[in-house]
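Student: Predicted model and sequence below, questions to follow.
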Amino acid sequence: MKLWMGPAGLHIEPAQTRDADTIAKLHTMGFYRGWPREDFVSYIAGEGTPLFVACDAKRKIAGFSMLRIVGDEAELMTIAVDPKWRKRGVGVALLRAMLDDLLMSTAKRLFLEVAADNVAALRLYAKFGFQKVSERKGYYPRPDGTPATAIVMARDLG
């Protein structure tokens, strides 16, 4: 089994089906329209959608990340960290583990989308060599009805 060290006694490993409930809850905490548990069950079981969890020895999950790999391209589908674990290096550790895992894949380039007003995420991605490719105006729905712009970013792998 793949295993990476994380901060504060956490480690990162591939998600298991039993994690789907917690992952769906974390996703809903981090995004206006969270994805349902059933979607995560399918992603965990599927090919081409590696999903990783940052957890402690008792498997209490602090965050997760998910990729989609198609041919020589990969997409960071989502990354979410429990609010009580934010600003403690969990997102950084998840991103490092994903990049490490991608070295063993066919992917040559990694893409992602991030809300233009998510300053912390933009800073994190820039730190890891992602560069802005384009924008998608009005891409993300917001609770107040005003859509947010998505910034599309990419970086080469290896």
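Tutor: Perfect, thanks for sending it. Numbers count the residues shown, from 1 in each chain.
Student: From now on I want contacts and neighbour counts done on CA atoms only, so please keep to that.
Tutor: Will do.
Student: Can you show me the strands along the protein?
Tutor: 4-5, 11-14, 51-55, 61-70, 73-81, 109-115, 131-140, 148-156 (DSSP state E).
Student: try this one next to it:
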Amino acid sequence: MTWFLRRAGLGDLADIMRIETATFANDAWSEKAMAGELGSEHTYYLVAERNDTGEVQGYAGLLAPAGSRQGDIQTIAVDEAARRGGLGRALMLQLMGEARQRGAREMFLEVRADNPGAKRLYEELGFEILGVRPRYYQPDGVDAIVMRATLEHPIAGVAEEGAS
């Protein structure tokens, strides 16, 4: 399976919210908050469409004001049917590239402590653990692992079925 990544807009809000609420049942962003993210000049959001059907199967967002030396992964989610195919990696690589273009030299993110697959992906992409925010994700009370990556060297990769 392959995907086409493109910049997300307000017209993608329903597809993004479908994945958001399915992935983050207890702590999903509100539609209003997500719409604000999609419309901000300081953010960059992507959606991933399946090449064969056009179905949106993932999205990711970056906060990186132009000229800032830092970027922050706001959110990323992949539809359950498209997981384990390299789509999360492809979305992350695109956001990391966009952050570099905006002048960022480091990126930050938080990942749920109960999501070892995502943590492993971020480590493979060069993120290191900075610390833990206890009970950050509510209402579940799950810790957030805070991670950072330097963006001095680009990382190459592709999204293909069977890739990690």
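Tutor: Nice, I can see it. All figures in this text were calculated on a predicted structure; none of them were measured in a lab.
Student: longest helix anywhere in structure 2?
Tutor: Among the elements of structure 2 assigned as helix by DSSP state H, the one spanning the most residues is helix 87-101.
Student: who does it touch, helix- and strand-wise?
Tutor: Based on contacts counted as 3 or more Cα pairs under 8 Å, 6 or more residues apart in numbering; DSSP states H and E, the elements that helix 87-101 of structure 2 packs against are strand 43-50, strand 56-63, strand 70-78.
Student: In structure 1, what stretch matches the last one?
Tutor: Aligned using TM-score structural alignment, strand 70-78 of structure 2 spans residues 73-81 in structure 1.
Student: Please apply the same query to stretch 142-151 of structure 2.
Tutor: Going by TM-score structural alignment: stretch 142-151 of structure 2 matches residues 148-157.
Student: re earlier: go through the helices and strands packed on helix 87-101 of structure 2 and name the closest to Gln94 of structure 2.
Tutor: strand 43-50 (8.4 Å; Cα to Cα).
Student: In structure 1, point out the residues matching that closest one.
Tutor: Under the criterion TM-score structural alignment, strand 43-50 of structure 2 matches residues 49-56.
Student: which residues does the residue nearest the centre of structure 2 contact?
Tutor: The residue lying closest to the centre of structure 2 (Cα atoms, centre = their mean) is Ile76, at 2.7 Å. Counting by Cα atoms under 8 Å, 6 or more residues apart in numbering, Ile76 of structure 2 makes contact with Gly58, Tyr59, Ala60, Gly61, Gly88, Leu91.
Student: From Lys137 of structure 1, how far out is the counterpart of the fifth one in structure 1?
Tutor: Matched across to structure 1, Gly88 of structure 2 falls on Gly91, judged by TM-score structural alignment. Here the distance between Gly91 of structure 1 and Lys137 of structure 1 works out to 26 Å (Cα to Cα, to the nearest Å).
Student: who has more neighbours, those two?
Tutor: The residue with more neighbours, out of Gly91 of structure 1 and Lys137 and counting by other Cα atoms under 10 Å, is Gly91; that gives 25 against 13.
Student: hang on, the earlier thing: excluding its backbone neighbours, what's nearest the match of Gly88 of structure 2?
Tutor: The shortest distance from Gly91 of structure 1 to any residue other than its chain neighbours is 6.6 Å, reached at Val81 (Cα to Cα, 6 or more residues apart in numbering).
Student: Check Ile73 of structure 2 too.
Tutor: In this structure, Ile73 of structure 2 finds its nearest non-sequential neighbour in Leu62, 4.7 Å apart by Cα to Cα, 6+ apart.
Student: what about the longest helix of structure 2, how far off from structure 1?
Tutor: On superposition with structure 1, the mean distance recorded for helix 87-101 of structure 2 (mean Cα distance after the TM-score superposition for structure 1) is 1.1 Å.
Student: returning to what we had before: wait, the match of Gly88 of structure 2 touches Gly63, no?
Tutor: Yes. In this structure Gly91 of structure 1 lies within contact range of Gly63 using Cα atoms under 8 Å: 7.4 Å.
Student: what do the two both touch?
Tutor: Shared contacts of Gly91 of structure 1 and Gly63, defined by Cα under 8 Å, 6+ apart, are found at Ile79, Ala80, Val81.
Student: The last one: neighbour count?
Tutor: This means Val81 of structure 1. With neighbours defined by other Cα under 10 Å, the count for Val81 of structure 1 comes to 25.
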